[in-house]
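Q: Okay, predicted coordinates and the sequence, questions at the end:
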Amino acid sequence: MEFETVIGLEVHAQLKTRSKIFCGCSTEFGRPPNSNTCPVCLGLPGVLPVLNRRVVEFAIKLALATDCRINHKNIFARKNYFYPDLPKGYQISQFDLPIAEHGRIEIEVEDWRRTIGITRIHMEEDAGKLIHDEREPLSYVDLNRTGVPLLEIVSEPDLRSPAEAAAYLRKLHAIVRYLDICDGNMQEGSFRCDANISLRPKGQAEFGTRTELKNMNSFRNVQKALEYEERRQRDLLLDGEEVIQATLLWDADQGVSLPMRSKEEAHDYRYFPDPDLVPVMVDEAWISQVRAGLPELPLARKNRFISELGLPPDDAEVLTSSRELADYFEQALAAYPAAKKLGNWIMTELLRALKGEEGIDIGACPVTPTGLARLLTMVDEGLISGKIAKTVFEEMMLSGADPDTVVKEKNLVQVSDEGELVAIVRAIIAAHPDQAEQFRAGKTKVLGFFVGQLMKETKGKANPQMANELFSQELQG
């Protein structure tokens, strides 16, 4: 029997506001426990929430960027449940009238493009955090995160594979960062995802029994967790067993999903409109104002890089994967207009170096866009070879110095003096008569051996083009 996988994602994006959604407390991450709190976010008697206007503005931005319909009237509701990190005993969220609905995101997986529907985007406050003592059966509550503004983005169950789920998540992550409404830090929990997955026989319209996966803090973990759960459910169904609806935690160390709690068919959160908050009215003038300030989004930027710069689609996809990387590329491009060569350097040397430096962010890269442009210009001008350029680049990453300074201090200027090189070329030919005879017998590939010897002798500083020409002349003469 063949099965079809059905996946839907619920993503929570923490917004980059300075204060919380309903009070003036700071949203700064890493403060001492329970220091970013006040009577409002603690839900003490007699307090009233006041909505942060910037939260609504950020929600409108994301709605526009994902082709959602924006509801001109939307209402905050109380979602009632009891948990130690929820001081009020309810969470202020949105239910039947969210800020936005019925949007879409386009994804590409292995040259296959699909449109994934977005059911809704709604505004809500975050809960606190429980810290469990590993030595004793105790848990501590940190309420700093309570009241931090979130956007929850709920996809339609349109995803058909773990790879598609990871692609959708990356695309959404890029969008919120391009919009500058969320820092996207998955390790700190400011961009987190719950995944619902079920299997059904191919051709069946009815969904299978789903499980929900939590505790996934990277794109890779999301894909691996879904792949594991896909296999687990398929094995159960092939053995004639039932899939039990449950909430599962992903254990990345063991590579398995573990039961968190069983789950009934439906929740009863007893939603009702929050009596302390009036409906939020969003008019066309506000929407137009926000639309006018939208940046160029990843898909539009990618298409521009392809059409205007002639970049291959795969290159354009990588270079627009984050706003910071695309900005870096365009700043360097202004000083070095060879887009393909520049893109190759960024995608290979630069990204490899950033990954090797304990995941350093490109915003903190020691090599500036103009510095990289100057380095490539020096190669084109024949001042240094391509091999030496990589050595110079490594030094620039370590010291932050400009390429001219590195080349001068390390004495790395390319040797292009014909008289100086001819003497070395003749000495190398004399030292390797067998290889010289092979060349004269028609084995021209041996020319690479001679050039390699020259590079070794000059410590990589010889002009490669001149080296090839000189060896050809001397060996034929």
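A: Nice, thanks for sending it over.
Q: C-alpha only now, for contacts and for neighbours.
A: OK.
Q: Could you point out the helix or strand that follows the longest helix along the chain?
A: Secondary structure of the chain per DSSP state H: the longest helix is helix 219-238. Using DSSP states H and E, the helix or strand that follows helix 219-238 in sequence is strand 246-251.
Q: by contact count, what packs against that following strand?
A: strand 211-216, strand 256-262 (3 or more C-alpha pairs under 8 Å, 6 or more residues apart in numbering; DSSP states H and E).
Q: could I get the ones you listed as JSON lines with distance to Glu57 and mean neighbour count?
A: Formatted as JSON lines, the helices and strands packed on strand 246-251 follow (distance: least, C-alpha to C-alpha, whole Å; neighbours: other C-alpha atoms under 10 Å):
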{"stretch": "strand 211-216", "distance to Glu57": "28", "mean neighbour count": "22"}
{"stretch": "strand 256-262", "distance to Glu57": "36", "mean neighbour count": "14"}
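Q: and here's the other structure:
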Amino acid sequence: MMDELMDFAEVLERFDPVLGLEVHVELNTASKMFCGCATAFGAAPNTQTCPVCLGLPGTLPVLNGKAVESAIRIGLALNCEIASWCRFARKNYFYPDMTKDFQTSQYDEPIAYEGHVSVETGGVVYEVPIERAHMEEDAGKLVHVGGATGRIEGAEYSLLDYNRAGVPLIEIVTKPVFGTGDRAPEVAREYVADLRDMVRALGVSDVRMEQGSLRCDANVSLMPKGSDTLGTRTETKNLNSLRSIERALRYEIRRQGAVLAAGGRVTQETRHWNEAGGYTTSGRSKEQAEDYRYFPEPDLVPVAPSREWVAELRATLPEPPAERRRRLTTEWGFTEAEMRDVQGAGALDLVLATVVAGAPPAAARKWWVAELARRANETGTDLDGLPITPAQVAAVQALVDAGTVNDKLARQVIDGVLAGEGDPAAVVAARGLAVVSDDGALGVAVDAAIEANPDVADKIRAGKVQAAGALIGAVMRTMGGKADAAKVRELILTRLS
């Protein structure tokens, strides 16, 4: 049965949304958090495991030093305090993907805490307070079989793959985020987008959301207007695209609004997002911290990074995302509105990589923000999930600049690349998309257009050169859009001069 939903605008008239976001970042270390097993994505199920990450009796963990370094750098980039002494804890719960029935994590002593970042959307800057960024190991993966989407909804059964168990993970937890109003879903989306940009720039994760190396658990509650008492929150788990984050939060705000307006109570629980249907479903009641029975991990010594080491790592931080956007806006000659469009489409890194590959900034923006963003929206995927690379987009523009194809044909080239037909040059050759500039072939088409449109030809002979556009259009139609428009114009004016 579908949930009752309240109109989004009506919810915002009566309630203030309060966000809480938990983002899990898988680190790109070569080995796992507490053992030497590989972390490569896509290996055959259960082939990257050992007694330690499977939690077999008698095994002892050894901490990955590179993971600690990455955690400190993430904490610094979030403007956090870095603990001079912290330790791991056991988070106890029974779940199929936890081989040990506990997760080695951090509880009351995280490595980074009390930070903040700024997020801009709609021309407004919102402050997002960071409570903590702590180290932990990832769990295994449930593979849901039998459903149409690969998600738990509709699945007939689930299989377990423990390759991911023990992969180094940083969990970044915000404090409650107030004051976002009707932009709450957008603020959440932009926060995760900025976080993804920041972590990618740090070089500590590939942040591939479609592969689960960056995942978001989105909490939201509704607070009655004029109240300072938080409502009951729900947590929508494992959102793995920016689009899903925004849509799931918008749905939950509308669902909770309907529950409260009808006099009901929101249940504190985890919920699952159904991407195809665009709705959330109930998961399990949400535990409090005491339900996990945390206690210090007896098999690991505390972590005590020296202040000198922290200072050295601070010096390695890249340019913050907001500062980089301002710099690129100036360098590329974009207006603020154009850069907002790029950021809103989640295309900044893609445009930058396309420019680095040789395309002019304006052309890179055009292809990603207009043409490719439309295709991503049609297929319900994030922009960086499309099967085309920045280098390929730059190659398409190079073909346009060289006169090999025009803009219309370039769109067909992109069709071919997205369809898996190869790089742009191979698509042009296979599909026969190159612009025709041969005087002989074009001359025949031009003569036919002049003969078929004598009145237009007379206008051109009388000096109305702008009328040539009609004949150029006729030639282009005859040649399936493959004629060199500049050459056609030259031939028309030569014949009718």
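A: Alright, I've got the coordinates. Computed from a prediction, not measured in an experiment: that's the story for all the values here.
Q: still on that earlier bit, can you lay out the helices and strands packed on strand 246-251 of the first structure as TSV showing distance to Gln91 of the first structure?
A: Formatted as TSV, these follow (distance: least, C-alpha to C-alpha, whole Å):
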stretch	distance to Gln91 of the first structure
strand 211-216	19
strand 256-262	21
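Q: Which one of these lies nearest to Pro464 of the first structure?
A: Pro464 of the first structure sits nearest to strand 211-216 of all those, at 49.7 Å, using C-alpha to C-alpha.
Q: related to what we said a few turns ago, quick one: the residues in the second structure that the longest helix of the first structure pairs up with.
A: Aligned using TM-score structural alignment, helix 219-238 of the first structure spans residues 242-261 in the second structure.
Q: List the buried residues in the top strand by length along the second structure.
A: The longest strand of the second structure (DSSP state E) is strand 124-137. If you call a residue buried by 16 or more other C-alpha atoms under 10 Å, then strand 124-137 of the second structure has these buried ones: Tyr126, Glu127, Val128, Pro129, Ile130, Glu131, Arg132, Ala133, His134, Met135, Glu136, Glu137.
Q: how about the helices of the stretch 351-477 of the first structure, start to end?
A: Here the stretch 351-477 of the first structure has its helices, by DSSP state H, counting those that start in this stretch, at 351-356, 369-380, 386-399, 403-409, 418-431, 433-440, 447-457, 464-476.
Q: with the second structure superposed, average distance for the shortest one?
A: The superposed helix 351-356 of the first structure is, by mean C-alpha distance after the TM-score superposition for the first structure, a mean 8.1 Å from where its aligned residues fall in the second structure.
Q: gap between that helix and the chain center?
A: Here helix 351-356 of the first structure is found 15 Å from its chain centre; the criterion is C-alpha atoms, centre = their mean, to the nearest Å.
Q: what residues does it touch?
A: By C-alpha atoms under 8 Å, 6 or more residues apart in numbering, the surrounding residues in contact with helix 351-356 of the first structure are Ile360, Asp361, Ile362, Cys365, Met397.
Q: go with 10 Å
A: 325, 345-346, 350, 357, 359-362, 364-366, 393-394, 397 (C-alpha atoms under 10 Å, 6 or more residues apart in numbering).
Q: Name the helix or strand for Ile197 of the first structure, please.
A: strand 191-201.
Q: What does Ala40 of the second structure correspond to in the first structure?
A: In the first structure, Ala40 of the second structure lines up with Glu28, judged by TM-score structural alignment.
Q: quick one on the thing from earlier: let's have the buried residues of strand 124-137 of the second structure in a markdown table, adding distance to Val400 of the second structure.
A: Output for those, formatted as a markdown table (distance: C-alpha to C-alpha, whole Å):
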| residue | distance to Val400 of the second structure |
| --- | --- |
| Tyr126 | 41 |
| Glu127 | 43 |
| Val128 | 43 |
| Pro129 | 46 |
| Ile130 | 46 |
| Glu131 | 49 |
| Arg132 | 49 |
| Ala133 | 46 |
| His134 | 48 |
| Met135 | 48 |
| Glu136 | 49 |
| Glu137 | 48 |
